[in-house]
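A.B. asks: Sharing a model prediction with you, sequence too.
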Amino acid sequence: MNEQRLTRRQLLWIALTGLATGLVALAVTSYLVGSAEPLYRAQAQVALVPAPTVPAEEVPSYWEALGGGQAASIAAQVLQQPQWAEQAAQTAGVAPADLTVTAGVVDATSLIDVTAETTSPEAAESALDALITAATPTVQRVSGPYALDFVQSAVGSAQPAGVSATQLLIVVFAGGLLIGSGIALLVTRARRRPEDSAPALADDDWSAIPERVDYGSVRGPVDDPVTSRYPSAR
């Protein structure tokens, strides 16, 4: 069992290899994160409600129809159309390619969550509110006798998108440390295997060594050249 244990020198080499791998991964990731432009996500919520033109006695039936989710799904699809994003990007002063908009229906409700991502928190908020305002007439026209109302504006909602840089660097360093140490451990085990597999000979085990035989000192019977050639002469 003791022969399978790693020496202190081998353990130190494994630890240093893992540390070096983690530091290299950390440096590369830090450079990539630092060179990338940060993204910010703003969020707003809107709701489909029966339009003011709906007669009061028919409002309950329209609310019941909204529970099916079909009208809200249509509204969400309209909000994600590219023309609204282009107009909103111009309003916010960003390139249309830098603005990403998503819209999704909250299950079993007429609520719609809308998000916008871009390179500035202020631009994300202003672009999202501008997009909803521009798309509202079309949403109300195609979804039926419903109006689109703000439940929550995008103002003040912008947050950094994705994983924070600090968390990402910690995860990358830990991953590099584990991977480097694991590879170093496998290499160390592979180098020790040929030595461990060689058979050891005990100090008092001489049975495996063959005795030396001096065949030069052994003489057999010498044949008589006459009798061996002429057997009848014996």
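C.D. replies: Alright, I've got the coordinates. Nothing here was measured: the structure is a model prediction, and the numbers come from that model.
A.B. asks: Could you use CA atoms for every contact and neighbour count after this?
C.D. replies: OK.
A.B. asks: which outside residues touch stretch 116-125?
C.D. replies: If you take Cα atoms under 8 Å, 6 or more residues apart in numbering as the criterion, stretch 116-125 is touched by 37-43, 92-94, 98-102, 127-128, 154-161.
A.B. asks: Return the set of buried residues in that stretch.
C.D. replies: With burial defined by 16 or more other Cα atoms under 10 Å, the residues of stretch 116-125 counted as buried are 116-125.
A.B. asks: For this structure, give the strand that spans the most residues.
C.D. replies: The strand of greatest length in the chain, counted in residues with DSSP state E as the criterion, is given as strand 40-50.
A.B. asks: Report the separation between the residue lying closest to Ala154 once chain neighbours are set aside and Leu26.
C.D. replies: The shortest distance from Ala154 to any residue other than its chain neighbours is 4.6 Å, reached at Ala44 (Cα to Cα, 6 or more residues apart in numbering). Ala44 sits 36 Å away from Leu26, taking Cα to Cα, to the nearest Å as the criterion.
A.B. asks: Same check on Asp113?
C.D. replies: 36 Å.
A.B. asks: Also Leu186?
C.D. replies: From Leu186 across to Leu26, the span is 23 Å (Cα to Cα).
A.B. asks: now do Val151
C.D. replies: Counting by Cα to Cα, the gap from Val151 to Leu26 is 43 Å.
A.B. asks: More neighbours: those two, which one.
C.D. replies: The residue with the greater number of neighbours, taking Val151 and Leu26 and applying other Cα atoms under 10 Å, is Leu26; the counts read 22 against 14.
A.B. asks: And the strands in this structure, which stretches?
C.D. replies: 40-50, 100-105, 111-118, 146-152, 159-160.
A.B. asks: Could you pull out the buried residues of the top helix by length along the chain?
C.D. replies: Counting residues, the longest helix in the chain under DSSP state H turns out to be helix 165-197. Along helix 165-197, the positions that meet the burial threshold by neighbour count (16+ other Cα under 10 Å) are 169, 172-182, 184-185, 188.
A.B. asks: before we go on, here's another structure to hold up against the first:
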Amino acid sequence: MVDIDTTFAISVEKPTRRVVRIRRRRIAIMLSTAIAIATVATGLILGSGTPSYRATAQVVLVPSADTAAELVPSAWESLTSERATAVATAILTEPQWLGPASVAAAIPPETLTIRATAISGTTLIQLTSVAPDPRAAEVALDSVIESARMLVERLSGPVALVYSQPSTGTAVTAGIPRSTTILTGATGPALLVSVMAWTIRNRKREVNESSAIAGTKSSDQTGEAAQSSSR
């Protein structure tokens, strides 16, 4: 029969489990710290950005008012070929309209963006403007439509460019809502403080457990020495 020193086996097992727990806590602390720092950085980046607003409008190409009644069907057929809407969309997005639109909206031209998209299968065109102020976004969009109207009607026509949906009252926050930015900026520091407090508590626990492991090892070594001397 072989004698097994179960006391030694148990004493080795306990410190090993403690070491594993310490390592797991360290990993959790590092991950939590990284998340907290990333949250704070995100809040700072989002909070430092200039808010922007998006307005929309929809226009439609129709046969001009002076089109003879017998020519209206062929005029509609020509419009639905999508060539007219393609030409109108290109004209509406020309940079030359940004200057007058920014003056009308009282904003710098570089802060204004205008986009136009033809809706396939129709003579509708969806327009979008982005500006640092909700009213400016709406005013600028109307200015672009009015400034480009004459050229659109001449080159796409004979047609008339009319509103199917005006821009008034359509401005909304573009990108991430400001409420989300404020929440992120407020949550980040609180999370970082919590992680720091948790780190301090776990560090104290690690010190205590490390002392316990050292004491256990010392006791084991003393026991082994005593057994050796008795033999």
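C.D. replies: Cool, got the structure. Being a predicted model, the structure only gives us computed values, none of them experimental.
A.B. asks: So after superposing, what's the score?
C.D. replies: Here the TM-score for the pair of chains, by TM-score structural alignment, normalised by the length of structure 2, is 0.68; 172 aligned residues with a Cα RMSD of 2.6 Å.
A.B. asks: Show me what Ala134 of structure 1 aligns to in structure 2.
C.D. replies: Aligned by TM-score structural alignment, Ala134 of structure 1 pairs with Ser147 of structure 2.
A.B. asks: That match and Thr67 of structure 2: what is the separation?
C.D. replies: Counting by Cα to Cα, the gap from Ser147 of structure 2 to Thr67 of structure 2 is 23 Å.
A.B. asks: tell me, the longest strand of structure 1 lands on which residues of structure 2?
C.D. replies: Counting by TM-score structural alignment, strand 40-50 of structure 1 corresponds to residues 53-63.
A.B. asks: center of structure 2 - which residue?
C.D. replies: In structure 2, the C-alpha nearest the mean C-alpha coordinate belongs to Ile176, at 5.8 Å (Cα atoms, centre = their mean).
A.B. asks: So what does that residue match up with in structure 1?
C.D. replies: Under the alignment defined by TM-score structural alignment, Ile176 of structure 2 corresponds to Val163 in structure 1.
A.B. asks: ok so, going back, got the contact list for the longest strand of structure 1?
C.D. replies: 59, 62-63, 66, 72, 110-121, 124-125, 128-129, 145-154, 157-161.
A.B. asks: okay, the angle between it and strand 111-118?
C.D. replies: Direction vectors for strand 40-50 of structure 1 and strand 111-118, defined by axes from the mean of the first three to the mean of the last three Cα atoms, to 10 degrees, enclose an angle of 150 degrees.
A.B. asks: For strand 40-50 of structure 1, give me the average deviation versus structure 2.
C.D. replies: For strand 40-50 of structure 1, the mean deviation from structure 2 after alignment is 0.4 Å (mean Cα distance after the TM-score superposition for structure 1).
A.B. asks: That strand vs strand 146-152, what angle?
C.D. replies: Counting by the same axes, to 10 degrees, strand 40-50 of structure 1 lies at 140 degrees to strand 146-152.
A.B. asks: What span of structure 2 is stretch 190-210 of structure 1 aligned with?
C.D. replies: The alignment of stretch 190-210 of structure 1 onto structure 2 (TM-score structural alignment) covers no residues at all.
A.B. asks: check contacts around Thr85 of structure 2.
C.D. replies: With contact set as Cα under 8 Å, 6+ apart, Thr85 of structure 2 has these partners: 61, 79, 118, 123-125, 156.
A.B. asks: do that again at 10 Å, thanks
C.D. replies: Residues in contact with Thr85 of structure 2, defined by Cα atoms under 10 Å, 6 or more residues apart in numbering, are 60-61, 79, 91, 117-125, 152, 156.
A.B. asks: Repeat that for Leu31 of structure 2.
C.D. replies: The neighbourhood of Leu31 of structure 2, defined by Cα under 10 Å, 6+ apart, consists of 25, 37, 195.
A.B. asks: what do you get for Ser48 of structure 2?
C.D. replies: Ser48 of structure 2 neighbours (Cα under 10 Å, 6+ apart): 42, 181.
A.B. asks: Quick check: the gap between it and Ala69 of structure 2.
C.D. replies: Going from Ser48 of structure 2 to Ala69 of structure 2 by Cα to Cα gives 58 Å.
A.B. asks: and stretch 100-110 of structure 2, which stretch of structure 1?
C.D. replies: Against structure 1, the aligned range for stretch 100-110 of structure 2 is residues 87-97 (TM-score structural alignment).
A.B. asks: What are the contacting residues of the matching stretch?
C.D. replies: Stretch 87-97 of structure 1 is contacted by residues 82-83, 85-86, 98-100, 116, 118-120, 122-135 when judged by Cα under 10 Å, 6+ apart.
A.B. asks: so of those, which ones are in helices?
C.D. replies: In helices, judged by DSSP H, the following of the contacts of stretch 87-97 of structure 1 are found: 82-83, 85-86, 122-135.
A.B. asks: Is it possible to mark the buried ones in those?
C.D. replies: If we count by 16+ other Cα under 10 Å, those have these buried: 85-86, 122-135.
A.B. asks: now, which of those residues sits nearest Ser197 of structure 1?
C.D. replies: Using Cα to Cα, the shortest approach to Ser197 of structure 1 within those belongs to Ala124, at 65.4 Å.
A.B. asks: Many thanks, have a good one.
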